[in-house]
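Novice: Predicted model and sequence follow; I will ask about them next.
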Amino acid sequence: MVRNLLENPMTTKSPHASAPSRRTVVAAASAVFAGLIALTGCGAGSPSSSGTTAAEDDKAGANLEKVSIGLIPITDVAPVYLGVQEGYFEEEGLELDVQLAQGGAAIVPAVMTGDYQFGYSNVVSLLVAQDKGLPITVVSNGSTSTNEPGSDTTEVAAMPDSGIGNAADLVGKTVAVNALNNFADITIRNSIEEAGGDPSGVKFVEMPYPNMPAAIERGDVDAAWTTEPFRTQILQAGGKIVASPMTDMAENFDSAFYFTSKQTLEQNPELVERFRRALEKSFDFAMENEDKVRTIIQDYAKVTPELAESIVMSKWYKEVNMDALTKLGTAAKKYDVLKKDPDYNALIAK
């Protein structure tokens, strides 16, 4: 019984409630991720209607190990919620305590301090964390691109009168991204170069995803790197897709990973393996039951039924695509987001 996920409101746990001995780690991690996305719309799960009494629920829950995980309320984390709903985590003896963060900035330091045992983050933020010396380790893939240019979960959108038709046309334009010197501008620069343009001529401005649809309509920016459900909101307002940086970078491009601290992996490898098994079952279920994905995101991500039917879904493959990861790491160093080459073997848990 995952009471905190399915019965109680989900709240954002402060990533700074750490032991004094870990304050240095928290401060360093917070500085690294200060520029990450700040999403709005944290929501609670719907009350469970299991038909059991509170006493029965408490008795069942007493046999489960509570595990905390930091998530962002976006569509890509739907498999976790489905895994709870279908009992995959309970089968592994785990009770998930989901903590919703307003953005990814709080999740990495919270995992480092032990406030969360697991977290979800975009790949570049984890590469940056490793580059800064933080002891993180990836335990599972998170979400993967669709391989369909113009129909991917995260793309660059613009209005029809913007004068932008492809990635090369972004040169000389202002493009909104959720975080500077991170996942968005790295992949956009790569797409511009592949299209024969000079990426140094693009002006990137930082903006939360929820603000992008209105900003494009007002003309505050010429284009935006946007993800679901905001991507579809822009299209429904008359916008168009002008670039697909993830599919340009690599086939089956992984955009995010689930991760933990090296301390958790070393001290409790059996817990990590149980979590990974439950997550992989959840991935399989999500891939085979798109209708259930579209239903559950209406709850935790507060997506309307109409929007839920229209958005593009990620793919959820269990294996990390090392070729795509290497290409992203190479680009991150090329564009000075990383100071040194990533240690991929150290990053990915075996």
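Specialist: Now that the structure is in, tell me what you want to look at.
Novice: From now on I want contacts and neighbour counts done on CA atoms only, so please keep to that.
Specialist: Will do.
Novice: What's the separation between Lys203 and Asp185?
Specialist: 10 Å (CA to CA, to the nearest Å).
Novice: repeat for Thr304
Specialist: From Thr304 across to Asp185, the span is 30 Å (CA to CA).
Novice: Between these two, tell me which one has more neighbours.
Specialist: Between Thr304 and Asp185, counted using other CA atoms under 10 Å, the more crowded position is Asp185 (26 against 14).
Novice: you'd agree the more buried one is in a strand?
Specialist: No: counting by DSSP: H, G, I helix; E, B strand; the rest coil, one finds Asp185 to be helix, located in no strand.
Novice: what sits against it?
Specialist: Going by CA atoms under 8 Å, 6 or more residues apart in numbering, Asp185 touches 177, 204.
Novice: With the one 3 residues further on instead?
Specialist: Taking CA under 8 Å, 6+ apart as the contact definition, Ile188 lies against 167, 245.
Novice: which element is it on?
Specialist: helix 183-194 (DSSP states H and E).
Novice: Give me the distance between that helix and the centre of its chain.
Specialist: Distance of helix 183-194 from its chain centroid, counting by CA atoms, centre = their mean, to the nearest Å, is 19 Å.
Novice: After that helix, which helix or strand is next?
Specialist: strand 203-206.
Novice: Same question for the very next helix or strand once past that following strand: list its buried residues.
Specialist: Under the assignment DSSP H and E, the closest C-terminal helix or strand after strand 203-206 is helix 212-218. Buried positions in helix 212-218, judged by neighbour count with 16 or more other CA atoms under 10 Å: 212-213, 215-217.
Novice: try this one next to it:
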Amino acid sequence: MCHGEIAVKKVLAALVVSAALTGTAFAQAKIQVGCTATSDCASAMVAVDEGIFRRHGLVVEMTPIGINSNIPAAILSNSIQIGGPTSTVFLQAVDGGLDLVAIAGATVMSPVSNGNITAFVRNGITIKEPKDFVGKKVGAPGLNAFLHVLFVKWLVEKGVDPKSVNFVEVTFPTMADIIKSGGVDAVLTAEPFVTRMTNAGLGSVGARYAVELARTDPIIFYAASREWADKNAAAIKKFRDAIAESAVIVNNDREKASNSISKFTKQPIELVKATPPNRSEPVLKPEQLSWWIEVMSSQKMLQSKLDTSKLVLK
């Protein structure tokens, strides 16, 4: 064999190895899943920690996002490929022209999870009825996000003009410090932050507004850009299968779920264990978004008429 033939064979062999490695790298491309510091993405947290994603052939990493309303932009910039936006943030982003699609369910409202949601009021502020929020400065973990829109819905049902309340954005991890400093009069929050602030003597629960609304609609679900979803159909199938498997653990194994939630949210494990995680429901149906669209339209948050059949990936 001449030197030329040997050189060609070496080049071909190198190309074969390179192609194989590239194929492996592509198949194992890391998927970043972005969520805020709540238990709503517990199914993804558990799927990472328990190796469920890995068993389904995916390499997934969780990325903390401070404010839920920042998730759509993070998806579009490709800093994350999958995000956990609240129903309201997702719908407003789509209404604004962002081509996002829901790919799997995360959490839904339930009697238990509704009880975890409160308007927590700092010391020195008295709230006895809805109208007492008039003129108050209220922090929300994302304007037009889940807790904010629900609270506005509750105010309207109680005959209070939401415009009479001064809303500002406050991230979950900073709520205790802002309440303590008097930077806001109240925050719209959920467990385990409620218990943590109560135990620290920072204030008290002013209203359990989600209990009074008594809904069972989606809180948060997993979403991606439609372009990414179209190009990664196989990965999405694996993601859905992994989330379905993980949801069973979230709903039935408090120990494993609490450990994963504590790890991601940086909340003390004792507090997390004291609060049942929101119910994980991996299947999301288009009609489940109808109530949210109705509420948001009534609050003039949507400019177009959204077609629910196009919002959830089949």
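Specialist: It's in. Quick caveat: nothing in here was measured; it's all calculated off a predicted structure.
Novice: rewinding a little: read off where the helix holding Ile188 of structure 1 ends up in structure 2.
Specialist: Aligned by TM-score structural alignment, helix 183-194 of structure 1 falls on residues 146-157 of structure 2.
Novice: Show me what counts as buried in that stretch.
Specialist: 146-155.
Novice: corresponding residue for Arg208 of structure 2 in structure 1?
Specialist: Under the alignment defined by TM-score structural alignment, Arg208 of structure 2 is paired with Ser244 of structure 1.
Novice: Structure 2: which residue goes with Lys292 of structure 1?
Specialist: Checking with TM-score structural alignment, Lys292 of structure 1 has Lys256 as its match.
Novice: Run the chain-centre distance for the helix or strand harbouring its match.
Specialist: Using DSSP H and E, the element containing Lys256 of structure 2 is helix 254-265. Taking CA atoms, centre = their mean, the mean C-alpha location of helix 254-265 of structure 2 is offset from the chain mean by 15 Å.
Novice: Now do that helix: which elements does it pack against?
Specialist: Helix 254-265 of structure 2 makes packing contacts with helix 42-49, helix 233-252, helix 269-273 when contacts are defined by 3 or more CA pairs under 8 Å, 6 or more residues apart in numbering; DSSP states H and E.
Novice: at 7 Å instead, please
Specialist: helix 42-49, helix 269-273 (3 or more CA pairs under 7 Å, 6 or more residues apart in numbering; DSSP states H and E).
Novice: Helices along the stretch 1-150 of structure 1, start to end?
Specialist: Under the criterion DSSP state H, counting those that start in this stretch, the stretch 1-150 of structure 1 contains helices at 3-6, 23-32, 54-61, 78-85, 88-91, 107-113, 123-131.
Novice: Would you mind saying which of these lies nearest Gly238 of structure 1?
Specialist: helix 78-85 (27.3 Å; CA to CA).
Novice: What does Gly97 of structure 2 correspond to in structure 1?
Specialist: Per TM-score structural alignment, Gly97 of structure 2 is aligned with Gly133.
Novice: can I get the helices and strands packed on helix 254-265 of structure 2 in TSV with mean neighbour count and distance to Thr88 of structure 2?
Specialist: As requested, these are exported to TSV (neighbours: other CA atoms under 10 Å; distance: least, CA to CA, whole Å):
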stretch	mean neighbour count	distance to Thr88 of structure 2
helix 42-49	26	19
helix 269-273	18	25
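Novice: I'd like the ones you listed as JSON lines, with distance to Thr86 of structure 2 appended.
Specialist: Listed next are these as JSON lines, based on distance: least, CA to CA, whole Å:
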{"stretch": "helix 42-49", "distance to Thr86 of structure 2": "14"}
{"stretch": "helix 269-273", "distance to Thr86 of structure 2": "21"}
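Novice: any idea how far the alignment partner in structure 1 of Phe133 of structure 2 is from Val202 of structure 1?
Specialist: Alignment note (TM-score structural alignment): Phe133 of structure 2 maps to Leu170 of structure 1. According to CA to CA, Leu170 of structure 1 and Val202 of structure 1 sit 6 Å apart.
Novice: Same drill for those two, tell me which one is more crowded.
Specialist: Leu170 (29 against 20).
Novice: The more buried one: what's it in contact with?
Specialist: By CA atoms under 7 Å, 6 or more residues apart in numbering, Leu170 of structure 1 lies in contact with 164, 202.
Novice: now it: how far from Ile192 of structure 1?
Specialist: Leu170 of structure 1 is 7 Å from Ile192 of structure 1, by CA to CA.
Novice: cool, and Gly165 of structure 1?
Specialist: 12 Å.
Novice: with structure 1 superposed, average distance for the helix holding Lys256 of structure 2?
Specialist: Helix 254-265 of structure 2 differs from its equivalent in structure 1 by a mean of 2.0 Å after superposition (mean CA distance after the TM-score superposition for structure 1).
Novice: Assumed Thr198 of structure 2 was part of a strand.
Specialist: No: counting by three-state DSSP, Thr198 of structure 2 is not part of a strand but helix.
Novice: Can you give me the neighbour number for the alignment partner in structure 1 of it?
Specialist: In structure 1, the residue paired with Thr198 of structure 2 is Leu235, using TM-score structural alignment. For Leu235 of structure 1, the tally of surrounding residues (other CA under 10 Å) stands at 15.
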